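Sequence first, then the predicted structure:
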Amino acid sequence: MKKEPKRTNFRSLLGTGIKAVLVLEGLGLVATYGLWNRMNNSQDFRLKVYTYCPPVLESYYLIGEMLGSLPTKKHDYDKWGVARDK
């Protein structure tokens, strides 16, 4: 008697897909928090981000302004000697 390979059904694939999406969402959340935390605590890291990817830093400043935090952008640009656009 031959053994038939086990068939995967739609529910099994759906469950696996949902688990994969949840794991990826979790990893994305952890990575985003890690980036925010590092930018929030290190002016030198913000300078690196300003050098290599200014839109990411501008998004950080925009969110900070929306939440009403300290004027981090002004302090950073004054220390770095960068002309502010506003």
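That came through fine.

Please count neighbours and contacts with C-alpha atoms only from this point.
Fine.

ok, now how distant is Gly26 from Met39?
Gly26 sits 20 Å away from Met39, taking CA to CA, to the nearest Å as the criterion.

likewise Leu57?
8 Å.

Next: Pro54.
From Pro54 across to Met39, the span is 13 Å (CA to CA).

Kindly report the same for Val56.
Counting by CA to CA - Val56 and Met39 are separated by 10 Å.

Could you do Arg46 as well?
According to CA to CA, Arg46 stands 6 Å off from Met39.

So for the two, which residue has more residues nearby?
Remark: of Arg46 and Met39, Arg46 carries more neighbours, 21 against 18, as counted by other CA atoms under 10 Å.

before we go on, here's another structure to hold up against the first:
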Amino acid sequence: MPPKSMEPLAKRLMRGVIALELVGVFGAYGLFHAMNNSQDFRNTMNKRFPSILEVYYKSNEWAGIPGIRERDHEAWTAKQE
């Protein structure tokens, strides 16, 4: 009896890797979309995951959309007063 080929296992692993990558891409897009549309969500991200919010600010500044960080800080300090 010849040994089974590794082809079915390789296909299954490749499909799993592709599925995980797609979940990651759509998850990252969903997070970006939520941060892009809601200043309150960005405030929550600032409290819980400041490093992720920093990446959001840097990516927008790199893309030529400055001032989001400053507007957020102004709004958040005005809310606290």
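Looks like it arrived, so ask away. Keep in mind the model is a prediction, meaning the values are calculated, not measured.

Overlay them and tell me the TM-score.
After superposition, the two chains reach a TM-score (TM-score structural alignment, normalised by the length of structure 2) of 0.87; 77 aligned residues with a CA RMSD of 1.8 Å.

Spit out the residues that contact Leu57 and Met39 of structure 1 alike.
Arg46 (CA atoms under 8 Å, 6 or more residues apart in numbering).

what do we get in structure 2 for Val23 of structure 1?
In structure 2, Val23 of structure 1 lines up with Ala19, judged by TM-score structural alignment.

what about that match, which helix or strand?
helix 7-37 (DSSP states H and E).

Remind me what that helix packs against, helices and strands.
Judged by 3 or more CA pairs under 8 Å, 6 or more residues apart in numbering; DSSP states H and E, helix 7-37 of structure 2 is in contact with helix 39-48.

give me that answer again for 10 Å
helix 39-48, helix 50-62 (3 or more CA pairs under 10 Å, 6 or more residues apart in numbering; DSSP states H and E).

Which one, of these, ends up nearest to Arg71 of structure 2?
Closest approach to Arg71 of structure 2 among the helices and strands packed on helix 7-37 of structure 2 is made by helix 39-48 (9.3 Å; CA to CA).

neighbours around the counterpart of Gly64 of structure 2 in structure 1, how many?
Residue pairing (TM-score structural alignment): Gly64 of structure 2 is matched to Gly68 of structure 1. As a burial measure, Gly68 of structure 1 scores 9 neighbours (other CA under 10 Å).

roughly how far apart are Gly68 of structure 1 and Trp36 of structure 1?
The gap separating Gly68 of structure 1 from Trp36 of structure 1 is 16 Å, by CA to CA.

ok, back up a step: contact partners for the match of Gly64 of structure 2?
Leu62 (CA atoms under 10 Å, 6 or more residues apart in numbering).
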